[in-house]
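>>> sequence unknown, structure follows:
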């Protein structure tokens, strides 16, 4: 019997980080939530409200933070690099304040510079942030992208040199997005495709998978297009998510949907994943 993976979604916060986030979590029947602690499309770093932070920390609901979309630690722009560094530092600090388990950051793009230069940049600017994380603070969760442009990390094999640039720091872990992985070329819809990908992940980053963004894909495998679809409604299909929930590499790893729509659709996605989880647990129990 493998450990149970909690299932939840990205909370659409309105009315306070804890108040709105926990209300939304209850509405969509989420067992975990992911939140933004700043504008996801801006650089402003917002201070938390102590009462909200305490409520979220004491709620018992596991929380993850997603950094803003503008963050790119591989950027050749000194301004973008500086702002990205401070944004990640802020998210890690806020994660400690709200008791978050992890802070998700996109692995970024080299844009116009070489991959080697971008990886050296990670060593210089991102690695020191990992040393700043307090013992009881959140891990940094590296999220590989769909492979468009000069992305530093798309396939799970790309995590090898990325983690090496961070000296395989113990606080550098992984958030795997199923839509991104599919778009990058991991054929999760093929028989055994999920197992092939997770085995490859274990080979380069053993024990580092801490969160899965569970998203179906509007586009075909290898499209390099990051377009999420509701669970079972895209080119991945529902079955591979059951395979993921059965696989030992993903045992006990939380799943967070980032699918289209609002609360009703999110609730249905979460219910479907819970049914797949129940089925996977029955299969594991009966051998």
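Structure's in. What do you need? Computed from a predicted structure; not experimentally measured. Residues are numbered from 1 along each chain as shown.

>>> C-alpha only now, for contacts and for neighbours.
Fine.

>>> checking the spatially most central residue of the chain next. Helix, strand or coil?
The centroid of the chain falls nearest to residue 175 when counting by Cα atoms, centre = their mean (3.7 Å). Classification of residue 175 by DSSP: H, G, I helix; E, B strand; the rest coil places it in strand.

>>> right, and it touches residue 209 too?
Yes - Residue 175 lies in contact with residue 209 (Cα atoms under 8 Å); the separation is 6.2 Å.

>>> quick revisit: if I look at the residue nearest to the centre of the chain, how far off is residue 190?
22 Å (Cα to Cα, to the nearest Å).

>>> do the same with residue 163
Taking Cα to Cα, one finds residue 163 at 28 Å from residue 190.

>>> so which of the two has more stuff around it?
Ranked by neighbour count (other Cα atoms under 10 Å), residue 163 and residue 190 place residue 163 first, with 22 against 12.

>>> pasting the second one now:
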């Protein structure tokens, strides 16, 4: 069965998310653990956590298929000491919250070295991850690095960069990746033709192993391949297009994983995108 869902709001409480997910046609989802635009961490409410777990079980949503996304402010590659330290502290608290919710996977963008160079940035990320895992070692959470758009000083736009971080880390067994179709498209990973998808699969296998690929962010792109703009579009409405998703989802390496939408709009738009993906997938079986 296709595992499909979207990024969901937590403003009405975590306990409401599973039901709303089912209502829009999903069977998995992505959430934040608090507002992603502030450093301040909101403490989880015990009753809300309890209700969340009860509703997950009641509605048969698998905890392993759900993803927590880090807040936007986190930058483990930052040369600014205050930002770097706040990022580490915030990530520790978010991972603990992920664990308290019973969720297994936590996703973050590797960060930006702010013109200090790739080697500097990767070393900062590795040092930060070491400090973070020492604080959350007792949790069951797997931390996923998300590929990002090739723009500015971003780290993680290539499988080689992500592989370098994972393979160098002492905590390699606790690390994996999320593949974002829009970010990949931005970084010259075209998925509109089968040969290009095969090259992507080989790149993942060569640099970290396909077993490290745990989640998919399924987003169309407002711009053509290689643009480096990071502007998500509705499924089949952008430059990847319906054909691109037909090609991408024809590969078991991707269609067996949780597919999480970060497309524009809210629940009604996500419901339509989920419907479109299901139609595409069903069409591949004919």
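Received the coordinates, thanks. All values reported here derive from a predicted model rather than from experimental measurement.

>>> and the TM-score between these chains?
The TM-score (TM-score structural alignment, normalised by the length of structure 2) is 0.91; 278 aligned residues with a Cα RMSD of 1.8 Å.

>>> any idea what the residue nearest to the centre of structure 1 aligns with in structure 2?
Using TM-score structural alignment, the partner of residue 175 of structure 1 in structure 2 is residue 178.

>>> that match and residue 282 of structure 2: what is the separation?
Using Cα to Cα, we find residue 178 of structure 2 at a distance of 24 Å from residue 282 of structure 2.

>>> what about the nearest residue to residue 124 of structure 2 once chain neighbours are set aside, neighbour count?
In space, and not counting its chain neighbours, residue 124 of structure 2 is closest to residue 77: 5.1 Å by Cα to Cα, 6 or more residues apart in numbering. A total of 31 residues lie near residue 77 of structure 2 under the criterion other Cα under 10 Å.

>>> likewise residue 285 of structure 1?
10.

>>> what of residue 261 of structure 2?
25.

>>> quick one, what contacts it?
For residue 261 of structure 2, the contact set (Cα atoms under 8 Å, 6 or more residues apart in numbering) comprises 4-7, 217-219, 270, 273.

>>> and the aligned partner of residue 157 of structure 2 in structure 1, what is it in contact with?
In structure 1, the residue paired with residue 157 of structure 2 according to TM-score structural alignment is residue 154. By Cα under 8 Å, 6+ apart, the contact set of residue 154 of structure 1 is 144-147, 180-181, 184.

>>> ok, now with 6 Å
144-147, 184 (Cα atoms under 6 Å, 6 or more residues apart in numbering).

>>> ditto for residue 98 of structure 1
53, 57.

>>> so what does it match up with in structure 2?
Checking with TM-score structural alignment, residue 98 of structure 1 has residue 101 as its match.

>>> I'd like the distance from that match to residue 206 of structure 2, if you could.
34 Å.

>>> residue 278 of structure 2 pairs with which position in structure 1?
Per TM-score structural alignment, residue 278 of structure 2 is aligned with residue 274.

>>> can you name the helix or strand that that match falls in?
Taking DSSP states H and E as the definition, one finds residue 274 of structure 1 inside helix 263-286.

>>> cool, residue 161 of structure 1 as well?
helix 159-165.

>>> average offset between that helix and structure 2?
For helix 159-165 of structure 1, the mean deviation from structure 2 after alignment is 2.2 Å (mean Cα distance after the TM-score superposition for structure 1).

>>> could I get the full set of helices for structure 1?
17-27, 50-57, 78-98, 115-125, 127-132, 159-165, 178-184, 193-204, 239-246, 263-286 (DSSP state H).

>>> need the residues that contact the last one.
Right, helix 263-286 of structure 1. Against helix 263-286 of structure 1 from outside (Cα under 6 Å, 6+ apart): 1, 28, 231, 242, 246.

>>> ranking those by neighbours, who comes first?
residue 231 (27 neighbours).

>>> so who does the aligned partner of that residue in structure 2 touch?
In structure 2, the residue matched to residue 231 of structure 1 (TM-score structural alignment) is residue 235. Applying Cα under 6 Å, 6+ apart, one finds that residue 235 of structure 2 lies in contact with 220, 273.

>>> what's the farthest-apart pair in the contacts of helix 263-286 of structure 1?
With distances taken as Cα to Cα, the most widely separated pair in the contacts of helix 263-286 of structure 1 is 1 and 28, at 27.0 Å.

>>> not counting sequence-adjacent ones, nearest residue to residue 111 of structure 1?
Closest to residue 111 of structure 1 by Cα to Cα, 6+ apart is residue 150, at 5.5 Å.

>>> distance check, that neighbour against residue 185 of structure 1.
In terms of Cα to Cα, residue 150 of structure 1 sits 15 Å off from residue 185 of structure 1.

>>> residue 7 of structure 1 too?
In terms of Cα to Cα, residue 7 of structure 1 sits 25 Å off from residue 185 of structure 1.

>>> look at these two and report which has more neighbours.
Per other Cα under 10 Å, whichever of residue 7 of structure 1 and residue 185 has more neighbours is residue 7, with 23 against 18.

>>> what residue in structure 2 is paired with that one?
Checking TM-score structural alignment: residue 7 of structure 1 goes with residue 4.

>>> same deal with residue 29 of structure 1?
Matched to structure 2 by TM-score structural alignment, residue 29 of structure 1 sits across from residue 25.

>>> I'd like to know how many residues surround the spatially closest residue to that match that is not a sequence neighbour.
Once flanking residues are discounted, residue 25 of structure 2 sits nearest to residue 271: 6.2 Å by Cα to Cα, 6+ apart. For residue 271 of structure 2, the neighbour count with other Cα under 10 Å is 18.

>>> what's the closest of the helices of structure 1 to residue 225 of structure 1?
Closest of the helices of structure 1 to residue 225 of structure 1 is helix 178-184, at 5.9 Å (criterion: Cα to Cα).

>>> average distance between that closest one and structure 2?
Looks like 0.3 Å for helix 178-184 of structure 1 (mean Cα distance after the TM-score superposition for structure 1).
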